[in-house]
Structures are given as structure tokens and as C-alpha cells.
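Visitor: I'll drop the sequence and a predicted model, then ask my questions.
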Amino acid sequence: MDSIIFDLDGTIWDPIDTVLGAWNSILTREEMNELTREELAATMGMQMDEVGMTLFPALNKERREQLIHECWSLETSFLAKRGGALYENVENVLAELSQKYKLYIVSNCQDGYIEVFYEYHKLEKYFLDFENPGRTSLSKGENINLVIERNSLSKPVYVGDTEGDLKAAKFAGIPFIYAKYGFGYASEYDEAVESFDELLRVFKA
């Protein structure tokens, strides 16, 4: 094992409260029903089309895409000012892992989202590269492969919290570590952790 590729939402941080404030401010303006934390959390890890269909099935495709773009744009602004909630001991764990492994992020998010995460929480120094569909228009599995190829990784693993993360890791042909404390569910995995700092146990084993 030479490297660790992380999902972001539900794996490294919980941005829901900040993101919910951004989305609901737009929905209120549009005289639409506000979302609950649970509704928004259920879309974590989805790409734009899936998010739109899940949250706004009554809208046509063009209107869904327009609304999602507006919400994503405002959430990036909100996160730049307020950040999200890092899981316990994230920086300490990243600092220790980065001494032995190369660290990366691949997330299903819009362009600029990971950069805001880096900037607010001052964590960019631990990661060597990142990718997302906002920049590439590729699936998560394809973006994982892109990071693997771009950085000449030979034995990476992927850490995530959803079935989609599992499928992406399988697509890339790499082991999957399931973050059980996150937002989703994974039907199978190579390892599972109950907290972020438990990754130290997995990677020391």
C-alpha cells in the first residue's frame, strides 16, 4: 500500500449544516419547501443529475440543473466563510498518515469545493492531488483512476462512506475502506472504521 485516496463529505468532514443554510436560503427565495438535514445528507456523494432527481423530481431537467448550480455556487461561498465540521482528530490523523502514505481526495462535488475545504481548514498541506466531476465531468471511479494514473500510484486504497464509494473503488480495482460513521451505507468492504482516527489502526496493521 503506497497511498490513500479519500472521499470528502461524510469521510473527512460534515458540511451539512453550512450547506443546508445556503440551499434553504435559495429555496425560500424561490418559494419552495426548505430541505431537512436528513434530505440533504441522503444526497451526499451523488452527482448533479442524481441530486436533482432526488430532491426536485417535479421540476424539469433544465430547471433542476439551474437550481442545483445556484445552490452549489452559494454553498461554496458559505463554506468559504464558515467551513464545515471536521470529524474528531482529522488533522492529527492526516499528519501521521502523510508521513508514510501519499494522500489524495476524490469527491463528487463541484469545481472549487475541495479548494474551499482546503483553505478554510488549512489542510491542503497533507494532500498531493485531488479530483472531482466539476472539473472533469467524469464519474468518481474514473476520477479515482485519473488520480492513480496522474500520480503513478501502484497500491492505493479508497476511503469512503457510501455504496457509491464502494462501486467507485471497485471500478478502479482498488480496496475499499468503509467509514461507518459517515452519511451512507456500504454493502461490502475490505475494512471498516467507526471513527476517523481508527484509520491509524488500519494503516498500522
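Guide: Yes, it's here. As the structure is a prediction and not an experimental result, all values here were calculated from the model. Residues are numbered from 1 along each chain as shown.

Visitor: When you work out contacts or count neighbours from here on, use the C-alpha atoms and nothing else.
Guide: Noted.

Visitor: how about the longest helix anywhere in the chain: buried residues?
Guide: If you go by DSSP state H, the chain has its longest helix at helix 61-82. Neighbour-count burial for helix 61-82, counted by 16 or more other CA atoms under 10 Å, picks out 64-65, 67-68, 71-80.

Visitor: so what secondary structure elements neighbour the helix or strand hosting Lys167?
Guide: Assigned by DSSP states H and E, Lys167 belongs to helix 163-172. The contact analysis (3 or more CA pairs under 8 Å, 6 or more residues apart in numbering; DSSP states H and E) places helix 163-172 against helix 140-150, strand 156-160, strand 176-179.

Visitor: what does that helix contact?
Guide: If you take CA atoms under 8 Å, 6 or more residues apart in numbering as the criterion, helix 163-172 is touched by 7, 45-46, 139-142, 144-145, 157-160, 175-176, 178, 184-189.

Visitor: of all the buried residues of helix 61-82, which comes closest to Ile114?
Guide: Thr76 (9.3 Å; CA to CA).

Visitor: quick one: contacts for the closest one?
Guide: Going by CA under 8 Å, 6+ apart, Thr76 touches Gly112, Tyr113, Val116.

Visitor: quick check, distance from the longest helix of the chain to the centre of its chain.
Guide: Computed by CA atoms, centre = their mean, to the nearest Å, the separation of helix 61-82 from the middle of its chain amounts to 16 Å.

Visitor: Please apply the same query to stretch 172-185.
Guide: 11 Å.

Visitor: ditto for stretch 174-191
Guide: The answer for stretch 174-191 is 13 Å, by CA atoms, centre = their mean.

Visitor: before we move on, what about stretch 29-49?
Guide: That offset, for stretch 29-49, works out to 15 Å (CA atoms, centre = their mean).

Visitor: and the comparison structure, right after this:
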Amino acid sequence: MTDTSLKNKYDSIIFDLDGTLWDSTANVAIAWQAAKQEVDYIQIDIDQAVVRSITGLTYKTIFEKLFPYLDEKQREEFKAIAAKKELEILNERGGQLYPELEETLKYLQVNYKLFLVSNCQNGYAETFFNHSNLKEYFLGYQCYGTKSLPKWDNIRDIVNDFNLQAPVYVGDTQADYEATVKAGVPFIFAAYGFGKVEQGMVATVNSFAELREIL
């Protein structure tokens, strides 16, 4: 969807990570399945479809949703093992960057301040930056794992910390959209990602590179 009315409307762009900048679900699934082998109480196999189904949720919510039958001690133990395995695997293999990611960030950086806000665990965003070599394009980032705050709070932190006057958020799930509503920031829907958003967005893009057309 091309909407030239968005050009020169914003001073900054805040990006989601999973489903917006890259897809790490295949390797996260490998990591969590490996974590399963270290305990005897996980009842399901963890494949890419399972990981895709919860992408975008906070790390705490993910394990509550996937493993409601675990007691709190077991859930916290497995979450810690899975988190460690995840960072090990992703540091080694990374995720799949979406096409024309760097070219598009380079283009956008000329006119916009760029940021990252994700519901990921501590260390995950750094893994993305290390693997992609794209940290130079971002002025700042915030994750759930940093302060255990919801995404809308972290979006608002970025807006306040960097004195952004007209930010827009790019994400791929309904939860992303709902966070932007609470934060008071307009939303661009990345329809190529993992989720569905029916209404409320200021624009929809079917590829990351399409941001160059509308912004």
C-alpha cells in the first residue's frame, strides 16, 4: 500500500524486531527443543509453528501460555534454560533478515531517527545487532528484558528519552498495535510478519523495502 501522505509526517521510526526486521523462529525452536531435553516435564515438542504462535509476546507471557500445566518453579527453571539456549544458538546462527533490510534502513536514516523496541529477553537485541551488523542505524533500543515493562511503556520511554515529536511504530502483530495505542504513537502494519491487524494502522506494507515508498 502506497500512501505518499505519510512522507515528511514523522521525525522518527520505532521498529519491532521479530516479524518486522528478522525471523529467528526456526533457530529459536531448535534452542527450545534442546532445552526440553534437559528436563522431564515438558509435554510438547517445540517446533517453528509453536514459536511463531507466540512471537511478539513478553518472555514471561510466552511460557505461561505454552506451559500452563507447570508450577511456577518449573516454569521459571525451563524459561531460564530456554533463554540460555536461545542466545547460544542465535549468537551462532542468527535469524533470517528480511530482504533489503540494510538498504531500507540506510535510506530511512537520512530523514528519520531510528529505534528498536521489542518484547525480547535481555541479550536478544544485542544478538540481533551482532549478527546483522546494523546497530549503527539505530540511535537507541529498549526491550522487555531490560526493565520487565510492557511494550507500550518502553515505546513511551524511547519517545521521552529522545524527545521525539512525531514518531511512528512499525510492527507485525495485534499486540504491537495495541501497545502503540496505549503509547499514543501511530502504527504501520508489517503484513509480511507473523500476525494480523484488521484496522487502526496508518499504513500497511507487504515488504520491509516498501517503507521506502511510503516514508
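Guide: Alright, I've got the coordinates. Predicted model, so just to flag it, every value in this text is computed and none were measured.

Visitor: After superposition, what is the TM-score?
Guide: Here the TM-score for the pair of chains, by TM-score structural alignment, normalised by the length of structure 1, is 0.96; 203 aligned residues with a CA RMSD of 1.0 Å.

Visitor: picking that back up, okay, the helices and strands packed on helix 163-172 of structure 1 in TSV with mean neighbour count and distance to Ala95 of structure 1 next?
Guide: Formatted as TSV, those follow (neighbours: other CA atoms under 10 Å; distance: least, CA to CA, whole Å):
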stretch	mean neighbour count	distance to Ala95 of structure 1
helix 140-150	20	21
strand 156-160	25	16
strand 176-179	26	19
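
Visitor: show me where structure 2 has strands.
Guide: 12-15, 22-23, 96-97, 113-118, 140-143, 167-171, 187-190, 203-205 (DSSP state E).

Visitor: between the ones you listed, which one is nearest to Asp161 of structure 2?
Guide: strand 140-143 (9.4 Å).

Visitor: Using the aligned residues only, give the average distance of that closest one to structure 1.
Guide: Its aligned residues in structure 1 lie a mean 0.3 Å from strand 140-143 of structure 2 after superposition (mean CA distance after the TM-score superposition for structure 1).

Visitor: State the span of structure 1 onto which that strand is aligned.
Guide: Under TM-score structural alignment, the match for strand 140-143 of structure 2 in structure 1 covers residues 129-132.

Visitor: Ok, stretch 20-36 of structure 2 next?
Guide: Stretch 20-36 of structure 2 maps onto residues 11-27 of structure 1, going by TM-score structural alignment.

Visitor: tell me how far that stretch is from the chain's mean position?
Guide: With CA atoms, centre = their mean, you get 13 Å for stretch 11-27 of structure 1.

Visitor: for stretch 22-37 of structure 1, same thing?
Guide: With CA atoms, centre = their mean as the basis, the mean position of stretch 22-37 of structure 1 lies at 22 Å from the chain mean.

Visitor: same check, this time on stretch 115-125 of structure 2
Guide: Centroid displacement of stretch 115-125 of structure 2 relative to its chain, using CA atoms, centre = their mean, is 7 Å.

Visitor: for stretch 46-56 of structure 1, same thing?
Guide: 15 Å.

Visitor: whereabouts in structure 2 does it align?
Guide: Matched against structure 2 by TM-score structural alignment, stretch 46-56 of structure 1 falls on residues 57-67.

Visitor: in that stretch, what counts as buried?
Guide: So, applying 16+ other CA under 10 Å, buried residues of stretch 57-67 of structure 2: Leu57, Thr58, Tyr59, Lys60, Ile62, Phe63, Glu64, Leu66, Phe67.

Visitor: which residues does the third one contact?
Guide: So that's Tyr59 of structure 2. Asn119, Cys120, Gln121, Tyr144, Gly145.

Visitor: who are the neighbours in contact with the equivalent of the third one over in structure 1?
Guide: I take that to be Gln121 of structure 2. Taking TM-score structural alignment, the alignment pairs Gln121 of structure 2 with Gln110 from structure 1. If a contact means CA under 8 Å, 6+ apart, then Gln110 of structure 1 has Trp72, Asn132, Pro133, Gly134, Arg135 as its contacts.

Visitor: how close does Gln110 of structure 1 sit to Gly45 of structure 1?
Guide: For Gln110 of structure 1, the distance to Gly45 of structure 1 equals 11 Å [CA to CA, to the nearest Å].

Visitor: now swap in Tyr101 of structure 1 and tell me
Guide: Applying CA to CA, the value for Tyr101 of structure 1 to Gly45 of structure 1 is 24 Å.

Visitor: More neighbours: the two, which one.
Guide: A direct count of neighbours by other CA atoms under 10 Å for Tyr101 of structure 1 and Gly45 places Gly45 higher, at 25 against 17.

Visitor: which residues does the closest residue to the more buried one other than its chain neighbours contact?
Guide: Spatial nearest neighbour of Gly45 of structure 1, excluding adjacent residues (CA to CA, 6 or more residues apart in numbering): Asn108 at 5.5 Å. Neighbour list for Asn108 of structure 1: Gly45, Met46, Gln47, Asn132, Pro133, Gly134, Ser139, Lys140 [criterion: CA under 8 Å, 6+ apart].
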